[in-house]
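Asks: For reference, the sequence and a predicted model appear below.
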Amino acid sequence: MTQPRGTAREVLAVFFRLGLTSFGGPVAHLGYFRNAFVVERTWLDESAYADLVALCQFLPGPASSQVGFAIGLTRAGVLGGLAAWVGFTLPSAALLTLFAAAEGALNGAAGQGLLHGLKLVAVAIVAQAVLGMARSLAPDPARAAIAALALMLTAVASGAPGQIAAIGLGAVAGLLVCDRPAASGGGLAAAPPSSRRAGLACLAAFVVLLALAFAPWANQTLAFLAAIVRSGALVFGGGHVVLPLLRAAVVAPGWVSESAFLAGYGAAQAVPGPLFTFAAFLGAVASAPPGGALGAALALVAIFLPGALVLMAALPFWRRLGPGRRARAAMAGVNAAVVGLLASALYDPVWTSAVRSPVDVALAVAGFSALVAWRTPPLVVVAALAAAGAATGIAR
């Protein structure tokens, strides 16, 4: 069992710099982490890093943030894990909370046009995500069929029940039609310090948290936070997959308007760090109390906590067992199903709420082409479409 070799302050400093500079989404974050911790600082070797990435991609939750949390655990224990999460998450969460405060003040033609431009950013970004995920997670006829069925199911049965059913059916279909060989090798080469007792305690906490998240709450604050927890606990694939889950969690009950939701999601593409910090924006603008900075902080903890608990529950056992063939087959089906979930969300609400005219179609297609064909950084696309939206708003 490895022992911590650094301090939480050291971990916080490195991850805070990454939180300020890590643009590009979860896959890019994993590249930044590898360069920072395997190549430059040698906090862990290539094999240990690959094992952590494999584990976090297998579990529900935000994969890149879970990898960062695990690296912090390896380096400086539990305080190191918390320092890694705070450092990587705080910059984008703070920026989105500030945007939430400003969003209500954007009432003029230019301001409303800017918000509409951010909705068009969401169209381009989600379309790019669907394309990339389909290529990697549904590349063969069996998994493409699972994705298509999940899309149809969520189109007919919208909301959280349809999404949960699609994920469950994806797992069953994966067991039946996906043949995924077990991973070679024997688990984590350098697991963070943990014990079976600690793992079981975290598993129990995760089960209790999930039970509370699915309980009916009369209190609006607790009901809102429970909905955020459900989203964080049910995401497989991380990143953009949280979009349809969060939309069902906060827009359908009326806590956040469709317009504000999509504008905030577009703004989230312009900030570095994990996409899950979008929850901070939602907590700040939600009609459920407390709102503002406190609401942002509570929503942020709520969406990240399930993934942290399930990671710490899995670490002591993954080191010895790793995932078997059947588990990998089920996960292949789940991953294919989430492609369908995201494709369904691309149409409704992303396309239906943002695209209102031929000019909107042109701008969305231009943004998508810039991302996919020309590899333009997302920040540039966000700025360009927001400016175009503001200009068209003034012109109208």
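Replies: Nice, I can see it. Quick caveat: nothing in here was measured; it's all calculated off a predicted structure. Numbers count the residues shown, from 1 in each chain.
Asks: rest of the way, CA atoms for contacts and neighbours
Replies: Fine.
Asks: Residue 277 touches residue 89, doesn't it?
Replies: Yes: between residue 277 and residue 89 there is a contact under C-alpha atoms under 8 Å: 6.9 Å.
Asks: and residue 333, what helix or strand is that in?
Replies: Taking DSSP states H and E as the definition, one finds residue 333 inside helix 325-345.
Asks: can you pull the buried residues of that helix?
Replies: 325-345 (16 or more other C-alpha atoms under 10 Å).
Asks: next structured bit after it?
Replies: Counting by DSSP H and E, what follows helix 325-345 is helix 352-354.
Asks: And that following helix, how far out from the chain middle?
Replies: 21 Å (C-alpha atoms, centre = their mean, to the nearest Å).
Asks: can you check stretch 223-237 too?
Replies: For stretch 223-237 - counting by C-alpha atoms, centre = their mean - the centre lies 11 Å from the chain centre.
Asks: Against that first model, consider the following:
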Amino acid sequence: MLQNSSDITSITNKPTKKHGGSAAEVFLVFLKLGVTSFGGPIAHLGYFRQEFVEKRRWLDDEHFVHLLALCQFLPGPASSQLGFSIGLLRAGWRGAIAAFVAFTMPSALILFALAMLSDQLVGPWGQGALHGLKLVAVAVVAQGVLGMARTLTPDRPRALIAAVAAGVIAVGNNAWLQLLIVIAGGLLGLVLCHGVTRPTQSSFDLRYGRRTGIALFALFSILLVTTLMPLQGFPPLVHVAGAFYQAGALVFGGGHVVLPLLKQTVVDTGWISNDTFLAGYGAAQAVPGPMFTLSAFLGDRLHGGDGGFLGATTSLISIFLPGLLLVAAALPFWRVVGGGPIAARVLAGVNAAVVGLLAAALYDPVWISAVLNAKDFAIALIAFVLLVAGRAPVLLVVTWCVVAATFAHVVG
């Protein structure tokens, strides 16, 4: 790993510092998140903020949102890219790989087992437990929105930007509109946030520079172009890798947004049946971790189950790889956003817009898909109080929501 002066780039203009952690530390933290982060990609942001901003203080709210904004600009799974970036900043390349493996592995392994048990998820006990996981997401996202709003919208201009962003996205929610709102937030910040003049500072740095970033982007591009070329005569797994790489490289928004493209990739081509695809989708909602691990389920079931472990592993790596290459390529260039007062105002607006996006996501899809009656509201409210006032561990909150929702669902 290069560590000379020409290949070390700070995320800000501060001098390069020694990284603050080890790959083992990163792995253990993300492993815990990998087995407790229920609720999908929006909820993951709340879990990450609680773990890395509030609890461990690996980064501050501004830096957290800057990384989040970058991941939202790029195609791929935003929460996995964010986790990969945090691991990279904390402990270098080993930390990045440790974060990805630890956060992804639990849900990928669970989906192997759920592939054979998916029919049992349709009963009242299974449905009650699934609904409880949705209520966990309500509490976690609400806590994240509250904390970020306090830090990132401390004045009227930024509160206004957040409110407008939330209102617009609530009316017309799609991935491209989210990107436009982030851009508009930056422009409004430039005009309205005159009181923000200090560039953002960060205590983290990268161990590589722009040359490495360019090389990573070149690798991403070469692989994408290769997958778009005819692949006749190659083994079936090469076609599988190419199809899943395209899905990861060409979808903006991540999570549920990738589902139509995956359906086109594996169902319309006849690789798996539509019933199997829907069963995998249901199973993916039942497990913690990134939604993209659905690819492991699909890869295992290719051609009626002939994909097996090799098919699952190929699909899993292929769909995540482009997003991780892109975020690693972009990070050395992202530091320029903190270079002066104009950029600071732009970022203040971007941060406020992201708060608005999360607030809108708290309503749709998190709230409207989970809080269906007064019982649901009571369960979610207690979970929220446990997190905010009681500072209860997430696992306790998950247990409360699942047990309470299952009881309410079964008893009626």
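Replies: Structure received. No experiment lies behind these values; they were computed from the predicted model shown.
Asks: on that earlier part again, quick one: list the elements packing against the helix holding residue 333 of the first structure.
Replies: Packing contacts for helix 325-345 of the first structure, counted by 3 or more C-alpha pairs under 8 Å, 6 or more residues apart in numbering; DSSP states H and E, involve helix 109-137, helix 141-156, helix 160-177, helix 242-250.
Asks: Of those, which is nearest residue 316 of the first structure?
Replies: helix 160-177 (24.2 Å; C-alpha to C-alpha).
Asks: which other helices and strands contact that closest one?
Replies: Helix 160-177 of the first structure packs on helix 141-156, helix 242-250, helix 325-345, going by 3+ C-alpha pairs under 8 Å, 6+ apart.
Asks: circling back: so which of residue 277 and residue 89 of the first structure has more stuff around it?
Replies: The residue with more neighbours, out of residue 277 of the first structure and residue 89, is residue 277; 29 against 25, by other C-alpha atoms under 10 Å.
Asks: any idea what sits nearest the more buried one, other than its immediate chain neighbours?
Replies: Spatial nearest neighbour of residue 277 of the first structure, excluding adjacent residues (C-alpha to C-alpha, 6 or more residues apart in numbering): residue 93 at 5.2 Å.
Asks: Can you verify my assumption that that neighbour contacts residue 278?
Replies: Yes: with contact taken as C-alpha under 8 Å, residue 93 of the first structure and residue 278 are classed as touching, separated by 7.3 Å.
Asks: Could you tell me how far the residue nearest to the spatial centre of the second structure is located from residue 384 of the second structure?
Replies: In the second structure, the residue lying closest to the centroid (C-alpha atoms, centre = their mean) is residue 79, at 1.2 Å. Look at residue 79 of the second structure and residue 384 of the second structure: by C-alpha to C-alpha, to the nearest Å, they are 22 Å apart.
Asks: Just give the closest residue to the aligned residue in the second structure for residue 328 of the first structure, not the sequence neighbours.
Replies: Matched across to the second structure, residue 328 of the first structure falls on residue 344, judged by TM-score structural alignment. Nearest residue to residue 344 of the second structure, sequence neighbours excluded (C-alpha to C-alpha, 6+ apart): residue 199, at 5.0 Å.
Asks: Check the gap between the residue nearest to residue 60 of the second structure when sequence neighbours are not counted and residue 309 of the second structure for me.
Replies: Distance criterion C-alpha to C-alpha, 6+ apart; nearest residue to residue 60 of the second structure, sequence neighbours excluded, is residue 53 at 5.5 Å. Distance, residue 53 of the second structure to residue 309 of the second structure, by C-alpha to C-alpha: 36 Å.
Asks: Residue 45 of the second structure is in what secondary structure piece?
Replies: Counting by DSSP H and E, residue 45 of the second structure is part of helix 41-48.
Asks: so where do the helices sit in the stretch 201-350 of the second structure?
Replies: Secondary structure of the stretch 201-350 of the second structure (DSSP state H, counting those that start in this stretch): helices at 210-228, 236-250, 259-266, 274-286, 294-300, 302-305, 308-334, 341-361.
Asks: Next, count neighbours for the counterpart of residue 84 of the second structure in the first structure.
Replies: With TM-score structural alignment as the criterion, the equivalent of residue 84 of the second structure in the first structure is residue 65. By the criterion of other C-alpha under 10 Å, residue 65 of the first structure has 26 neighbours.
Asks: Just say helix, strand or coil for residue 65 of the first structure.
Replies: Taken by DSSP: H, G, I helix; E, B strand; the rest coil, the conformation at residue 65 of the first structure corresponds to helix.
Asks: so it touches residue 85, yeah?
Replies: Yes: the pair residue 65 of the first structure and residue 85 qualifies as a contact (C-alpha under 8 Å) at a distance of 6.9 Å.
Asks: Distance from stretch 87-104 of the first structure to the middle of the chain?
Replies: With C-alpha atoms, centre = their mean, you get 16 Å for stretch 87-104 of the first structure.
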